[in-house]
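Colleague: Sharing a sequence plus its predicted fold:
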Amino acid sequence: MFKNFKKLFASDVNNRSSNIFSNINVGKNITYDDILLSDVLFSCLTMITNDISKLPLNLISTDDNNIQSVVNAKNSYNKLLNKPNEFQNIQQFLAAWVTSKLKTGNTYVLKNYVGDTVKSLYVLDADRVTVAVTPSGEIFYKYRVDTARNLVDLSNIVDSDGEKSTVIIPSRFIIHDRFNCLHHPLIGVSPIAACMLAATQNVRIQQFADAFFKNNARPGGILVVENLDEEKAKQVEIAWSTKFSGGGSGQLAVFGDDVKYTDLSNSGMSALDAQLVEQFDMSAKSICRVFHIAPFLVGVGDAPTVNNVESMSQSYYSQTLQNLLESIELCLSEGLGIGKTSNTNLSVSFDLDALLRMDMQSKVTTLTTATGSGIMAPNEARARLNLKPVNGGDTPYLQMQNYSLDALNKRDQKDDAFANKTITNTKTETNNINKNFNDDEDVTDYMLSFLREQ
């Protein structure tokens, strides 16, 4: 099928996820690797990656009431979610997934089948993958194998387009997660494309500041020599810099030939004149804005005065992480043949409790309210606090004046749940009183005696 692969395709989809960076001139002495190592950009990338990869990834079962529960049984799905491949655990696998998506806008995960079951998952190098579409609309992925560093099991992918180091992978073997599809529905764009100039400026400011502060951010002084030719001036400059700069700063200088030194250390020039801090802060906030991260989370600007951990965590989740998390859940579920599009009641879901943690006081208050109102059983609340269950704690409780839902339901099943009971009880009580008391005086004596006993 793949002998005439090149002729089969109308064209390869331009992989803008990587090519978009090659069209941006980041400037002399500034490389793309330098941009990635910008402290603010690096913080944004690693913060998102680490916060997602640390979350537990569970296999979830949904019942007929749409109630979800974690499936702990040993099966092929749970085995895969714990150890996706032979050289990565689930945390490392998720970190590679998110890093690829943030850096290139795309994540390509190769599914290795044994029979009809997915046995392993591998995150491919997105820069070595090109999406291709046939005239009939079929999607394939062309992967240029790095033979020297390849760790991916390609034993089930044997087709090639004639190039020794290139394999053609049908879409059924690939989980393709992408976002910011600005140019093509199959090609995502990295946020770095939008903050490239800000990141470049950020790096340049740091480089300039490094050179600027080597001399305490100002020239130490000026040497003045009368009737000095260019060659002699160069010799004086070299000799002075060699002996009195760096570690020789502050040593005794002896002058001759009418050399005069003018001290500029108190001239008033300072780093504030260059406004480096303001420029750096502006570029840093631009990077954070592109990644939808609040600047204070990566050490830029001041933290909010509101001391509400839950509120800040919820904001970080909804603005920064939610789209990435739900995309991974959906892509994995579909890739493994489960989820809403399948005939199973299984799906993949992150446990967000590790992220949306409340402070202990708020957590206990919330659980107390839930158990006191009969919503949760005591043991359910104890499990949220990582405490062992206790005997009798598996049933929700209410105060004794409240009827259970089951009792109220039985009452409501009667033809006249309220009137009949009230009338019957009233007649019965009246008859009992008439039997025991002959007149009003006997009733009064009985009530007084009852109150004294109380």
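Modeller: Arrived safely. Residues are numbered from 1 along each chain as shown.
Colleague: use CA for all of it now, contacts and neighbours both
Modeller: Will do.
Colleague: now the strands: where do they sit in the chain?
Modeller: For the chain, applying DSSP state E gives strands covering 11-12, 57-62, 68-70, 106-114, 117-123, 129-133, 139-144, 166-170, 174-178, 221-225, 259-263, 346-350.
Colleague: ok, residues contacting the longest one?
Modeller: Think strand 106-114. The contact list for strand 106-114, computed with CA atoms under 8 Å, 6 or more residues apart in numbering, reads 17, 97-98, 100-101, 118-126, 129, 153-154, 156, 173-179, 187-190.
Colleague: Same list (the strands of the chain) but as JSON lines, adding mean neighbour count and distance to residue 291.
Modeller: Compiled in JSON lines, the strands of the chain are given as follows (neighbours: other CA atoms under 10 Å; distance: least, CA to CA, whole Å):
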{"stretch": "strand 11-12", "mean neighbour count": "14", "distance to residue 291": "29"}
{"stretch": "strand 57-62", "mean neighbour count": "19", "distance to residue 291": "23"}
{"stretch": "strand 68-70", "mean neighbour count": "14", "distance to residue 291": "31"}
{"stretch": "strand 106-114", "mean neighbour count": "22", "distance to residue 291": "15"}
{"stretch": "strand 117-123", "mean neighbour count": "20", "distance to residue 291": "22"}
{"stretch": "strand 129-133", "mean neighbour count": "20", "distance to residue 291": "24"}
{"stretch": "strand 139-144", "mean neighbour count": "19", "distance to residue 291": "28"}
{"stretch": "strand 166-170", "mean neighbour count": "20", "distance to residue 291": "31"}
{"stretch": "strand 174-178", "mean neighbour count": "22", "distance to residue 291": "15"}
{"stretch": "strand 221-225", "mean neighbour count": "13", "distance to residue 291": "45"}
{"stretch": "strand 259-263", "mean neighbour count": "12", "distance to residue 291": "47"}
{"stretch": "strand 346-350", "mean neighbour count": "22", "distance to residue 291": "21"}
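Colleague: ok, second structure coming up, stack it against the first:
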Amino acid sequence: MGLLAKTLSALGLKAAEGEYREGPYNLPITGGWLSAEAGQYANWWQLGFDVTTGRRSAMVEACIASYAQTVAMCPGSHWKWSKENGRDRITGSALTRILKAPNDYQSISDFLLNATANLLDEGNCYAVALRNNRYEIQELHLMNPRRSAPQLAVTGEVFYHLGGNEILEARIGTNIIVPARDVLHIRLQTPRHPLIGEAPIAAAALQQAAGNAALQQQIQFYLNQARPSFVLSTDQTLNKDQVKMLRDSWNEQAKGLNRGGTPILSSGLKPSPLSTTAKDSDLADILKMSNEAIAHVYRVPLQILGTGDTPYASTEALMQSWRAGGLGFVLNHIEEAIGNLFKLGGQPDEYLELDTSALLRSAFKDRVEGWARGVQSGIFARNEARMDFEQAPVTGGDEPWVQQQDVPLSVAAELAKNPPTPPPAQGAADDAAAPEADPEQSRAFLALYKQDMREALRA
């Protein structure tokens, strides 16, 4: 079997006889990518071609780690929408149990960390689901994407041949072939096969190769001692034996165990330092351009990696920019894939959400200002904000508060059509509240009063 056939077989692809597939080619066994030009030759390594691997670049590692560590920080919740309560958090489902402990040797942080790293490094993430006697998913086990691949049956059904998890293979065997319904397969873009994703680094292969070539050349330059930091010069004419003797004397005093010693020069010898040429100073610019291209491919802001020149106004603004780009896609992509495995209805009925508010734990001021505005505008209840800061609930804080002048538009329109009757003045209100006097009682009282007054005068 030729190299191209082996590569396609490892990817789960079978080309027809004589059919050519354009590169670059993913090499799952050794890792990395082989360019389309190199793939034309069976002896590509003898012709000076090399495999471009993502693991050789510190920038690739930084981009993958930024996604993997950020996703692992976001706690997940199972939500379901209801007309009465809005969205309710489901606490007794199989998904909730998996979000707490996917298996007996990994936490959910370990699982999401390695799952995201596999996705962005290899373009695919595989995990096999083990079910209980009620057919509920009880465990999820990550598999090695380099040793796993989808396979199509003759009838068109999708199966997966999985490997690379020593713990699971010791429990259930090494030849793991399961149907698609029991596999969590998260994949990126699939330009060559609808079931096989490709890592973003394939788009930056040339930039990474340029950076790697520059670094390798610089390493060989220093290893081979191609140019010392200075030379010894003299106006005298020296023969070959004298030059060799002086070089050996200098090396004996200044290299190896005697490094740092003080050589003594004679015969008019003077050390002359060599300055760095403009060509050598361009190395930093080449590496910078390569790193920026890789960061752009992974859609990571340079400020996240600590290399950006323009700072953001706040941590919230930086995270918001990233969530609107690459991070938001990765989070949603993982949520949808897990939701499909657990047969959730999807947004907005029933879904999984990885909460990104945990990314602002260190931005205390931004959190306080955000919750204060939400509570003041009546969007959130006071106890919701207190819960985020791990404070006990207060009486009356379970429902939103609004100011008295805030009314719905329908109420405002009704008041404009039928304005309310103004309340009476205070004096009029007191008169209206007083009971009306009986005329007969008033006349009888007046007669008795007059009689009392006459008797008092006679006395």
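Modeller: That came in fine, so what should we check first? Quick caveat, the model's predicted, so the values are computed rather than measured.
Colleague: Quick one: closest of the strands of structure 1 to residue 452 of structure 1.
Modeller: strand 68-70 (56.5 Å; CA to CA).
Colleague: Looks like residue 226 of structure 1 contacts residue 232 (just checking).
Modeller: No: if you go by CA atoms under 8 Å, residue 226 of structure 1 and residue 232 don't touch, sitting 11.3 Å apart.
Colleague: what's the distance between residue 360 of structure 1 and residue 385 of structure 1?
Modeller: The spacing between residue 360 of structure 1 and residue 385 of structure 1, counted by CA to CA, to the nearest Å, is 9 Å.
Colleague: Compare the two (neighbour count), which wins?
Modeller: residue 385 (13 against 10; other CA atoms under 10 Å).
Colleague: Aligned against structure 2, show me the partner of the more buried one.
Modeller: Alignment note: residue 385 of structure 1 maps to residue 389 in structure 2; criterion TM-score structural alignment.
Colleague: how much space between that match and residue 122 of structure 2?
Modeller: 39 Å.
Colleague: can you check residue 336 of structure 2 too?
Modeller: 19 Å.
Colleague: out of the two, which sits in the busier spot?
Modeller: Higher neighbour count among residue 336 of structure 2 and residue 122: residue 122, with 26 against 18, using other CA under 10 Å.
Colleague: so who does that one touch?
Modeller: Counting by CA under 8 Å, 6+ apart, residue 122 of structure 2 has contacts 145-146, 197-199.
Colleague: Check those residues against residue 374 of structure 2 and report the nearest one.
Modeller: Proximity of these to residue 374 of structure 2 (CA to CA) peaks at residue 199, which lies at 39.7 Å.
Colleague: That closest one contacts residue 118, doesn't it?
Modeller: No: using CA under 8 Å, residue 199 of structure 2 makes no contact with residue 118, being 9.4 Å away.
Colleague: okay, these two: which has more neighbours?
Modeller: Between residue 199 of structure 2 and residue 118, residue 118 has the larger neighbour count (other CA under 10 Å), namely 24 against 21.
Colleague: counterpart of the more buried one in structure 1?
Modeller: Checking with TM-score structural alignment, residue 118 of structure 2 has residue 100 as its match.
Colleague: excluding its backbone neighbours, what's nearest that match?
Modeller: Excluding the flanking residues, the one nearest residue 100 of structure 1 by CA to CA, 6 or more residues apart in numbering is residue 107, at 5.5 Å.
Colleague: Same check on residue 395 of structure 1?
Modeller: Computed as CA to CA, 6+ apart, the closest residue to residue 395 of structure 1 that is not its neighbour in sequence is residue 377, at 5.1 Å.
Colleague: So that neighbour sits against residue 392, correct?
Modeller: No: taking contacts as CA under 8 Å, residue 377 of structure 1 lies outside contact range of residue 392: 9.5 Å.
Colleague: Neighbour count: those two, which is higher?
Modeller: Between residue 377 of structure 1 and residue 392, counted using other CA under 10 Å, the more crowded position is residue 377 (19 against 10).
Colleague: now residue 69 of structure 2: how far from residue 443 of structure 2?
Modeller: Separation of residue 69 of structure 2 from residue 443 of structure 2 (CA to CA) stands at 96 Å.
Colleague: more neighbours, those two?
Modeller: Between residue 69 of structure 2 and residue 443, counted using other CA under 10 Å, residue 69 has the larger neighbour count: 17 against 11.
Colleague: which residue lines up with that one in structure 1?
Modeller: Matched by TM-score structural alignment, residue 69 of structure 2 corresponds to residue 50 in structure 1.
Colleague: need the contact list for that match.
Modeller: residue 95.
Colleague: hmm, 10 Å instead?
Modeller: 91-92, 94-95, 98-99 (CA atoms under 10 Å, 6 or more residues apart in numbering).
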